[in-house]
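Q: Okay, here's the prediction I keep looking at, along with the sequence it came from:
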Amino acid sequence: MTEKEKMLAGEIYSAIDPEVVKELSETREIIFEYNSLRPSETRRMKEIIKNLFGHVGDDHFLINQPFRCDYGKQISIGKRFFANFNFTVLDEAPVTIGDDCFIGPNVSIYTACHSTDPVERNSRQEWAKSVTIGNNVWIGGSVTILPGVSIGDNVSIGAGSVVVKDIPSNTVAVGNPCKVIKNI
């Protein structure tokens, strides 16, 4: 398997592999163009996102600039998606977001995992775990979603939360670490 194939399979891979680094650089060029567009250039913005992401549910989406991601192709958004300023997605593994999801400003979704052992970490070996967000989810500003997390349908995540474990459907969850405080 190539290092990129290992990455997509959730196996340990070299983050400094030339193929991986080349694709990251190519995506940064695309993101630079996206973030440099005038806010009125919505047609071009949508075109870039549709070509960059693995799946876009419909034309009724908006991702405010600036936006950042690592690859783009591992990101899937459903219908009527909205993300506010400074949305960051480290998509070394699939990030799947359902229909009618609203993302507040300064939200980050991470799939990349690194060893806590400094010698292992410095070898630039890493792995990735998918993130899944259901339908009708609202994620408040400055939320961080960590690798491997699944958020159910009809969920609200409070601003500033750090989501470290799965959140079930039909709940409100807040805090660091993020915990369910209410069923809806």
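A: Thanks, I have the structure now. Not measured: the values here are computed from a predicted model. Numbering: from 1, shown residues only.

Q: From here on, just use CA atoms for contacts and neighbour counts.
A: Fine.

Q: Looks like V137 contacts V155 (just checking).
A: Yes - V137 lies in contact with V155 (CA atoms under 8 Å); the separation is 4.8 Å.

Q: The structure to be compared is supplied as follows:
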Amino acid sequence: MSTDKEYDRMLAGKLYVTDKIKSFNREWPGKRLVQRINQLPADHVQEIIALERRIFQGEHDNVFVQPPFEVDYGRHIKVGKNFYCNVNAIFLDTNWIIIGDNVKIGPRVNLLTAGHPIDAGVRTSLLEFAQPIVIGDNTWLGGNVTVLPGVTIGNNVVVGAGAVVTKDVPDDVVVVGTPARVLRKITDADRQYWQRQADEYYQG
């Protein structure tokens, strides 16, 4: 049984107070590690990747996050294989962020698991909450996308640039807007069109 009730409440999605989390569970080690990564020269790619493996748990086959980026705890993020994230991402991993295989993330994307009560009286008492974010396989988040606490995004999804994703997204759709809404399904016609483009590239 855990000896840190407040930390357990945080990961369970219940109200908690950050300052009551015990020192051995606080966010500072992850923040210091990301600070080291962000200070490395851009061409020190292998050194960056080696340090990022300590942040991004799970598969490490072709995984790269382009610095600079930020985390909250830096130990509640799990990614699949073939993961690429462009610059200035914020992984607010107060709860788990779980990312599938073959996911691409554009610049300035915010994955925000942390939230605060709507009621001002409760909010000003320093109580807060955190709920996990899940992103499925083969999904692409465009630049400046924000994903809010508790959201699950399905497989093969395209999230248009600037969207704010406030609720779950099904598989095989394009979503856009604030709040994000389904624009359309991804169809066989889409697949056929892009496969022809790929075939032309490889045959050229």
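A: Nice, thanks for sending it over. Computed from a prediction, not measured in an experiment: that's the story for all the values here.

Q: May I have the TM-score of the superposed chains?
A: In this superposition the chains share a TM-score of 0.94, using TM-score structural alignment, normalised by the length of the first structure; 183 aligned residues with a CA RMSD of 1.5 Å.

Q: what kind of secondary structure is G10 of the first structure in?
A: coil (DSSP: H, G, I helix; E, B strand; the rest coil).

Q: Identify the spatial nearest neighbour of it, chain neighbours not counted.
A: A128 (5.2 Å; CA to CA, 6 or more residues apart in numbering).

Q: what does the one you found align to in the second structure?
A: Mapped onto the second structure by TM-score structural alignment, A128 of the first structure lines up with A130.

Q: With D99 of the first structure instead?
A: By TM-score structural alignment, D99 of the first structure lines up with D101.

Q: Tell me how far that match lies from V63 of the second structure.
A: 10 Å (CA to CA, to the nearest Å).

Q: Give the residues shared as contacts by the two.
A: 81-83 (CA atoms under 8 Å, 6 or more residues apart in numbering).

Q: Okay, and which of these map to strands?
A: F83 (DSSP state E).

Q: Among the shared contacts of D101 and V63 of the second structure, which one has the most neighbours?
A: F83 (22 neighbours; other CA atoms under 10 Å).

Q: How many neighbouring residues does E200 of the second structure have?
A: 10.

Q: element containing it?
A: Here E200 of the second structure sits within helix 188-203, counting by DSSP states H and E.

Q: what's next to the top helix by length along the first structure, contact-wise?
A: Ranked by number of residues, the top helix in the first structure under DSSP state H is helix 18-36. Residues from elsewhere that reach helix 18-36 of the first structure, judged by CA under 8 Å, 6+ apart: 3-4, 15, 45, 48, 65-72.

Q: try 7 Å
A: For helix 18-36 of the first structure, contacts defined as CA atoms under 7 Å, 6 or more residues apart in numbering pick out 4, 45, 48, 65-68, 70-71.

Q: helix or strand right after it?
A: Next element after helix 18-36 of the first structure (DSSP H and E): helix 42-52.

Q: And the contacts of the following helix or strand past that next one?
A: Once helix 42-52 of the first structure ends, the next helix or strand along the chain (criterion: DSSP H and E) is strand 55-56. Residues from elsewhere that reach strand 55-56 of the first structure (CA under 7 Å, 6+ apart): 50, 75-78.

Q: same deal with stretch 116-128 of the first structure?
A: So stretch 116-128 of the first structure is in contact with 7, 10-16, 92-93, 111-115, 147, going by CA under 7 Å, 6+ apart.
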